[in-house]
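[1] Dropping a prediction and its sequence here:
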Amino acid sequence: MVLVIGDTSDITTNIAMEWIRHYTKNVKRINFSDYTPLDSLKITNQNCTTKIASIDTSKVEKIWHRRGSIRFLPSTLRNTNSSLYTYLKKEEDSLLKSLEDILGDTKEYIGSYHKEVENYKIDYLLKAKDCGIRIPDTLITTSKKELQSFFNTYDQIITKDIRYGIKIKAQDSGIYSGGTFVVSEDIITSMKEHFAPTLVQEKIEKTYEIRVFFFKTTLYPMAILSQNDSKTSVDYRNYNREKPNRNVPVLLPKHIEQQILNFIKKSGLSTGSIDLIVDKSDNYIFLEVNPQGQLDWVSKHCNYYIEKNIAEYLVFK
């Protein structure tokens, strides 16, 4: 049996499920948006058994954790006061982490909720560097003096979130991440002597960007021609909805392919999306990885049929 963990609104999950059901009826799906009962997680001196939403996991051979997580908290508990929900969510997350490990010990578990939650950009930068992939010079600091010194070293620097973009909603307003943007002298001047930990990097003049979706050891690289648009030239994720960037399939040099495969192995990831840039000297530079990264647009723009390939792997290999 194949078990797919996704979400009702995820295009990739829906397309892949159509292919999987084309090949086999022996598949079950759990959606992040739905409450899923945990029938039992039973641990004895003899064995460990799990039953989720009436699914006996001993009969599951492969799990594809595409998107989100499993929701063991009923909606009545999710709508409770914030302090209680925060506590219950921590309990649920601890259970989910253990469950991933338990299931991963006895069957092939592809993807991960906790790899997405624990997506530490600094760790992945170091792992990429250790695999021989170039990375941007990076500083994390709470000191205005150190920030100014870093700023003076390069023609320009950029900043981005250390982990996640901020998204705080208030009744009449909100605070949202500005994504990746250039740091100016005026910004630094306006800052206090000490501030919250902040990540900055040298701004590298790039020819184009590359999104590499990977599933196991298969790479699906796509070039993003973001430099022709001032809105996306710093980061293609500053999307221009009216005039989208052109996206085309691209071949990676063999040594870059091998370095990426080494990074995947070192990071312990089985699927995800890697962001690279190619600079004016044709150097390939690692930016970050998203363990549950989007792949629908890569598949469609490049005619890779990734969802079909994933379905065939889950059913036949």
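    Happy to help now that I have it.

[2] going forward, measure contacts between C-alpha atoms and count neighbours the same way
    Noted.

[3] quick one, what contacts residue 270?
    For residue 270, the contact set (CA atoms under 8 Å, 6 or more residues apart in numbering) comprises 110, 111, 214, 215, 216, 217, 264.

[4] Would you map the strands across the stretch 101-250 of the chain?
    Under the criterion DSSP state E, counting those that start in this stretch, the stretch 101-250 of the chain contains strands at 108-110, 138-143, 157-160, 167-169, 174-176, 181-183, 194-202, 206-215, 218-225, 246-249.

[5] ok, and which of the ones you listed has the densest surroundings?
    Mean neighbours per residue, mean count of other CA atoms under 10 Å, is largest over the strands of the stretch 101-250 of the chain for strand 206-215, with a mean of 23.

[6] Okay, one more to line up with it:
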Amino acid sequence: MDDRRSVLVLTNPCDVTADVVLRLLAERRVPVVRLDPGADLHAGASLTVAYRTGDQRGTLRTATRELDTTRIRSVWVRRPSPYVGPSGLSDQDRRFAAEQALWGAGGILASLPGAHYVNHPWNNRTAEFKPAQLSTARRCGLLVPDTMITNDPDEARRFAVSQHGGVIYKPLWNTPYRVDDQPHSVWVREVRAAEITDAVSVCPHLFQAKVDKVFDVRVTAVGRQLFGARVDSPDLDWRYRQGLMTCTPIDVPESVARAIAAYRSQLRLIYGAFDFAVTAAGDWYFLECNPNGQWAWQPPETTAAIAHALAVQLEKGPDT
């Protein structure tokens, strides 16, 4: 296989969503190297790069491939494992090894010359901050529900009282959380002013006006292509009981499509999973954009179309 056309996929070995696209790339005879840098680089894989004036050379070796890092066509940053360091070390040494891997291997993999990133990991990180999402959406002309991020309990209570249609709370980041040593998710939920305690002062909290929605919409953007899916659910947060939701394709209004294009341009995203709440009047309120959101849960025809669009992006490489 020609290394100059290789696609590097950074993800964990249990990522079945990535497999959907990798099968399409295999059918297209596009060479692919799959790597989970947080785990593989202390389990037999190696990464070496040399920098000289006017020259850069590098080699990635896995159990099955040896790849010239200057000839990587595209990098798909899917769901790699976090850098945790090898087992068997003391806590201090393991933290040291993990941080050196993040800043060393992570830096190398984010700086491959001429590679086309979907998405670049630094752009992903920037776009994951909800304040950046809301600010960008507003600038790009999307409707944004009244929102307050604060660690001041009095400000939070005043905001909740001022929103006559109700207020919801949602976490600013999906931090792993355990209750009675069991994994626990913090879902979007409605809150009343009387429920907001002084514990809010511990950290910033996001409070948002509740949208009087008829349904939700997920818009998956891959380059200029948009794939809309209407989500009907009995829950405020449709992710809570996905078995109860129904999902059907839906067209994206032109004004929303233009705003999404501007949003992607400002945050330099090739891929983005946009969530909207749609009212009876047909207003689409932007809720958030996950720059690396899951997509294979949608109707089969939508999932297949998204997978095809991603395969095309990765095959085209830097010419995209």
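    Good, I have the coordinates. What you are looking at is a predicted structure, and each value in this text was computed from that prediction instead of being measured.

[7] So which of the strands of the stretch 101-250 of the first structure is nearest residue 312 of the first structure?
    Smallest distance to residue 312 of the first structure across those (CA to CA): 12.2 Å, for strand 206-215.

[8] Please tell me how far the residue mapped onto residue 27 of the second structure from the first structure sits from residue 15 of the first structure.
    Mapped onto the first structure by TM-score structural alignment, residue 27 of the second structure lines up with residue 22. Using CA to CA, to the nearest Å, residue 22 of the first structure is found at 11 Å from residue 15 of the first structure.

[9] Look at those two and report which has more neighbours.
    residue 15 (16 against 10; other CA atoms under 10 Å).

[10] Could you report the separation of the aligned partner of residue 220 of the first structure in the second structure from residue 221 of the second structure?
    Using TM-score structural alignment, the equivalent of residue 220 of the first structure in the second structure is residue 227. Applying CA to CA, the value for residue 227 of the second structure to residue 221 of the second structure is 6 Å.

[11] What segments of the stretch 1-150 of the second structure are strands?
    6-10, 32-35, 46-52, 55-61, 66-68, 72-77, 116-118, 147-150.

[12] so which of the ones you listed gets nearest residue 156 of the second structure?
    Among the strands of the stretch 1-150 of the second structure, strand 147-150 comes nearest to residue 156 of the second structure, with 6.7 Å by CA to CA.

[13] quick one: the closest one to the first structure mean distance?
    Compared with the first structure after fitting, strand 147-150 of the second structure has a mean deviation of 1.1 Å; criterion: mean CA distance after the TM-score superposition for the first structure.

[14] so that strand matches what in the first structure?
    Per TM-score structural alignment, the counterpart of strand 147-150 of the second structure in the first structure is residues 138-141.

[15] neighbours around residue 12 of the second structure, how many?
    20.

[16] Check residue 161 of the first structure too.
    16.

[17] Alignment lookup: it to the second structure.
    Residue 161 of the first structure maps onto residue 171 of the second structure when the alignment is built from TM-score structural alignment.

[18] That match reaches residue 206, doesn't it?
    Yes - assessed by CA atoms under 8 Å, residue 171 of the second structure is found in contact with residue 206 at 6.4 Å.

[19] returning to that earlier point: residue 271 of the second structure is nearest to which of the strands of the stretch 1-150 of the second structure?
    Using CA to CA, the nearest of these to residue 271 of the second structure is strand 116-118, at 6.4 Å.

[20] Can you give the contact residues for the closest one?
    Residues outside strand 116-118 of the second structure that contact it (CA under 8 Å, 6+ apart): 73, 74, 75, 76, 77, 269, 270, 271, 314, 317, 318, 320.

[21] Tell me the most packed of those, by neighbour count.
    Across the contacts of strand 116-118 of the second structure, neighbour numbers were computed from other CA under 10 Å; residue 314 holds the maximum, 28 neighbours.

[22] Kindly reformat the contacts of strand 116-118 of the second structure as TSV containing distance to residue 155 of the second structure.
    Formatted as TSV, the contacts of strand 116-118 of the second structure follow (distance: CA to CA, whole Å):
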residue	distance to residue 155 of the second structure
73	50
74	46
75	44
76	42
77	39
269	34
270	37
271	35
314	46
317	48
318	47
320	46
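
[23] Now flag whichever of these is closest to residue 244 of the second structure.
    The closest of the contacts of strand 116-118 of the second structure to residue 244 of the second structure turns out to be residue 271 (CA to CA; 27.1 Å).

[24] so who does the closest residue to that closest one other than its chain neighbours touch?
    Distances taken as CA to CA, 6 or more residues apart in numbering place residue 222 nearest to residue 271 of the second structure, at 4.7 Å, with adjacent residues excluded. By CA under 8 Å, 6+ apart, residue 222 of the second structure lies in contact with 270, 271, 272, 306, 309, 310, 313.

[25] which of those does the first structure keep?
    Checking the contacts of residue 222 of the second structure against the first structure (both residues aligned by TM-score structural alignment, their matches' CA atoms under 8 Å), the contacts still present are 270, 271, 272, 310.

[26] in those, which two residues are the furthest apart from each other?
    272 and 310 (11.5 Å).

[27] Of the contacts of residue 222 of the second structure, which belong to strands?
    Here DSSP state E is the test, and these give 271, 272 as lying in strands.

[28] Please tabulate the contacts of residue 222 of the second structure in a markdown table, including the columns distance to residue 89 of the second structure.
    Formatted as a markdown table, those follow (distance: CA to CA, whole Å):
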| residue | distance to residue 89 of the second structure |
| --- | --- |
| 270 | 39 |
| 271 | 37 |
| 272 | 38 |
| 306 | 42 |
| 309 | 43 |
| 310 | 39 |
| 313 | 40 |
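
[29] Go through the contacts of residue 222 of the second structure and say which is closest to residue 11 of the second structure.
    The closest of these to residue 11 of the second structure turns out to be residue 310 (CA to CA; 15.0 Å).

[30] quick one: that closest one and residue 21 touch, right?
    Yes - Residue 310 of the second structure lies in contact with residue 21 (CA under 8 Å); the separation is 7.0 Å.
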